[in-house]
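A.B. asks: sharing a model prediction with you, sequence too.
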Amino acid sequence: MSKCIYLVEDDDDIRFIVEYVLIEEGYEVKAFGTASEFHKGLSTNKIDLIILDVMLPDGNGIDICRKLKTNNQTSHIPVVIMSAHAAEKSILEEACADGFINKPFDLKDLTNQIKTHLKT
């Protein structure tokens, strides 16, 4: 069974590319353009990893990550933050994230980081 990744990214082009690459790598991907879409789509089904953009039109990836990490039902899910505007160390600490991807990113680096967090 393939691993399920939730992707929250408001930029349509970046979301499309990341989703495409992850599907080609054999992952099941559920992609969302806003925080509210993500919250509506968040299910009790098995989620193996969440990739969160920091700047969303209706929310903040750091806040979303913190809420996920303090909720007993979701705290075990690895969360990787993506941002072009943030320093890695401060984001990891502030958001309690498991990983950080700096935009712009190399697709090979993206897939390697995902594999590391999924231990595949």
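C.D. replies: Received, thanks.
A.B. asks: for the rest of this, base every contact and every neighbour count on C-alpha atoms.
C.D. replies: OK.
A.B. asks: could you check how far the residue nearest in space to the middle of the chain is from residue 111?
C.D. replies: With distances taken as C-alpha atoms, centre = their mean, the residue of the chain nearest its centroid is residue 51 (0.6 Å). Distance, residue 51 to residue 111, by C-alpha to C-alpha, to the nearest Å: 12 Å.
A.B. asks: over to residue 117?
C.D. replies: Going from residue 117 to residue 111 by C-alpha to C-alpha gives 10 Å.
A.B. asks: checking my notes, the residue nearest to the centre of the chain in a helix, right?
C.D. replies: No - using DSSP: H, G, I helix; E, B strand; the rest coil, the assignment for residue 51 is strand, not a helix.
A.B. asks: put this next to the previous one:
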Amino acid sequence: MNKKTILIFDDDVNILELCSIVLSESGYHVEISETSHDIIEKVAKTSPDVILMDNWIPDIGGIKATQLLKNDPQFHHIPVIYFSANNDIHILAETAGADAYLSKPFDLNDLENIVSEIILKSKD
């Protein structure tokens, strides 16, 4: 079975490291990025199965980056899980066009569960 690739956009290196460790241990291949302005290039290079997108990522922010991806005919099918510490994360995720969202701080089990759920859904 091919390893699924998760691409994480977050400017917090601690979160990148934590998510990378947890998801790698769950059997995923993890790629990371601390900026989002080159999202299309990064996605083209890594061909992720799922993207985790932080709201406050430089340089263009998570909403704009997600919208760029969702408006791209080549990549709009890739599920995006939006994550943020904002109270109105569901509104941000909806505005961005994300497929799911996860509030920070999050439980590591919730992270694993939402990623596997989204991967299962995207097989349909």
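C.D. replies: Structure received. Quick caveat: nothing in here was measured; it's all calculated off a predicted structure.
A.B. asks: measure the residue nearest to the centre of the first structure to residue 91 of the first structure for me?
C.D. replies: The gap separating residue 51 of the first structure from residue 91 of the first structure is 14 Å, by C-alpha to C-alpha.
A.B. asks: what sits in contact with each of these two?
C.D. replies: residue 81 (C-alpha atoms under 8 Å, 6 or more residues apart in numbering).
A.B. asks: list the contacts of the helix or strand harbouring residue 20 of the first structure.
C.D. replies: For residue 20 of the first structure, the host element (DSSP states H and E) is helix 12-24. By C-alpha under 8 Å, 6+ apart, the surrounding residues in contact with helix 12-24 of the first structure are 7, 8, 9, 28, 29, 31, 33, 107, 111.
A.B. asks: please list only the buried members of the residues you listed.
C.D. replies: By neighbour count, with 16 or more other C-alpha atoms under 10 Å, those hold 7, 8, 9, 28, 29, 31, 33 as buried.
A.B. asks: need the contact list for the nearest residue to the last one once chain neighbours are set aside.
C.D. replies: Nearest in space to residue 33 of the first structure, with sequence neighbours left out and distances taken as C-alpha to C-alpha, 6 or more residues apart in numbering, is residue 10 at 4.2 Å. Contact criterion C-alpha under 8 Å, 6+ apart gives 32, 33, 34, 53, 56, 57 as the residues in contact with residue 10 of the first structure.
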